[in-house]
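A.B. asks: following is a predicted model, sequence given first.
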Amino acid sequence: MDSDVLVIARPDRLPRIECRGGIAARATLAETVHLISAAATPLGGDTISIRVIVEAGARLSLRSAAATIALPSVETPQSQARFDLEVAGDLDIDMEPTIVAAGATHHSTVVTTIDGAGTLRLRERVQIGRSDERSGFWSGTVRADAKGRPLLRHRVELGAGAVADDVLSSPRAGISELRYPTEEIEAPPGAVLLDLAAGGVLMTWQGDRLIALPS
């Protein structure tokens, strides 16, 4: 199944929303949109494409109603999601975690352009396996530019076969948070903070199970 979502935030009006496939979106507040699963997705072979445009002077918070559970299909374990973000206003993305279960493989790509006075908070949370599950693989790529300059090129893998997966250390959960321009982040114990040369900061954390974070 192919799912496509378009959200356009403009000043002083409700967001424009277009949806097709297994993902729906609803404006739950004047400046908040929640993504909702209209069908079981992503299953193996599914693709999810989400495009978000925040115009200058507009604000948008993107949330989800529940966790995303990636599962294999009979034909393939692989699914993928892509986020294209065009930010000239204020965009805050903090959705519920992605759970990669039952040996599934899920690839996530985020491509971001920030222009003018645009601001971004982008938080991703991933857990490999449900209770008592250890199999599954996730890869996440972030490519961000700000004001015409490269801001971040970042890729992380988690799960069976990942670069960090070995007999001594096998993280199954990860959190990343990108903020631009630079703001203080309340980082959990063991997290790594990286100040970016073009402005902004990246926080990353890995462990066995996801931990609670302040909103």
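C.D. replies: Cool, got the structure. Residues are numbered from 1 along each chain as shown.
A.B. asks: from here on, contacts and neighbour counts on C-alpha atoms
C.D. replies: OK.
A.B. asks: roughly how far apart are L6 and E75?
C.D. replies: Counting by CA to CA, to the nearest Å, the separation of L6 from E75 is 28 Å.
A.B. asks: again with T141
C.D. replies: Counting by CA to CA, the gap from T141 to E75 is 25 Å.
A.B. asks: neighbour count winner among L6 and E75?
C.D. replies: L6 (18 against 9; other CA atoms under 10 Å).
A.B. asks: which residues are in contact with the most centrally placed residue in the chain?
C.D. replies: For the chain, the residue sitting closest to the mean C-alpha position, by CA atoms, centre = their mean, is E124 at 4.3 Å. Listed by CA atoms under 8 Å, 6 or more residues apart in numbering, the contact set of E124 reads 94-95, 97, 175-177.
A.B. asks: hold the first one in mind and look at this next one:
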Amino acid sequence: MRSDVLIAARRGHAPHIDCRGAIAVRRTGVDTVHLVSSAATPLGGDGIRVRVVVEPGARLRVRSVAATLVLPGARIAESQSVWELEVAGALDLDPEPTIVAASSRHLTQTRLTMAVDADLRLRERVQIGRSGEREGFWSGTMHADVDGTPLLRHRVELGLTCLTADAIAAPLAYAGELHYPRTDITGTGTTLHLARGGCLTTWQGDRL
């Protein structure tokens, strides 16, 4: 199944929402929306594309009502999600965790373009497996630019089939949080200050 979501925020207006497929969006506040699954997704073979546009002077908070459960399909184990973020105002994107269950493989791409005076908080959390499961795989790639100049190129892989996997001590959980332009962030994990401004905090372990 293919799911496409567009959320566009303009100053002084309610967010514009356009959804097709298994993902719906509900406005839950003046500048807040929640993602809702209207059908089981992603399954193996599914693709999800979420485009978020925040115009100058606008503010938008994006949440989800529940964790995203990734499951293998009958014939295909791999699914994909793509986030395309265009931020000239203020965006706070913090969905519930992604749980990569059973033998599923999920690939996430985040493409972020920001204006110099944008304000961003982007949080991502992933867990390989439900209770007793360890065979799933997740790959997350982020390309972030500010005013056409690279801010961050970042990739993380989790699961026993990734190249750096250690069957005894391989991390099965990841949490990452990107802020721009703030750098005064404290939290669990390692914080990297970025040359163009902002910072990235990352953590890996066994369970979220």
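C.D. replies: Ah, there it is. Keep in mind that what you see is a predicted model, and the values were worked out from it rather than measured.
A.B. asks: returning to what we had before: element containing the residue nearest to the centre of structure 1, please.
C.D. replies: strand 119-128 (DSSP states H and E).
A.B. asks: what's the average distance of that strand to structure 2?
C.D. replies: On superposition with structure 2, the mean distance recorded for strand 119-128 of structure 1 (mean CA distance after the TM-score superposition for structure 1) is 0.5 Å.
A.B. asks: show residues contacting whichever helix or strand comes after that strand.
C.D. replies: Scanning forward in sequence from strand 119-128 of structure 1 by DSSP H and E, the next helix or strand is strand 137-146. Applying CA under 8 Å, 6+ apart, the contact partners of strand 137-146 of structure 1 are 100, 103-115, 128, 150-162, 198.
A.B. asks: now a ChimeraX select for only the buried ones of those.
C.D. replies: Remark: buried members of the contacts of strand 137-146 of structure 1, expressed as a ChimeraX selection using 16 or more other CA atoms under 10 Å:
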select :100,103,104,105,106,107,108,109,110,111,112,113,114,115,128,151,152,156,157,158,159,160,162,198
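A.B. asks: helices - which of the contacts of strand 137-146 of structure 1 land there?
C.D. replies: Taking DSSP state H, every one of the contacts of strand 137-146 of structure 1 sits outside helices.
A.B. asks: restricted to strands, list the contacts of strand 137-146 of structure 1.
C.D. replies: 100, 105-114, 128, 150-159 (DSSP state E).
A.B. asks: residue contacts, the closest residue in space to D147 of structure 2 that isn't next to it in sequence?
C.D. replies: Leaving aside its chain neighbours, D147 of structure 2 sits nearest to A115 (5.1 Å; criterion: CA to CA, 6 or more residues apart in numbering). Going by CA under 8 Å, 6+ apart, A115 of structure 2 touches 87-89, 146-147.
A.B. asks: of those, closest to I168 of structure 2?
C.D. replies: The closest of these to I168 of structure 2 turns out to be V146 (CA to CA; 39.6 Å).
A.B. asks: structure 1: which residue goes with that closest one?
C.D. replies: Matched by TM-score structural alignment, V146 of structure 2 corresponds to A146 in structure 1.
A.B. asks: its match and L152 of structure 1: what is the separation?
C.D. replies: If you go by CA to CA, the gap between A146 of structure 1 and L152 of structure 1 works out to 9 Å.
A.B. asks: next one: P171 of structure 1
C.D. replies: Counting by CA to CA, the gap from P171 of structure 1 to L152 of structure 1 is 23 Å.
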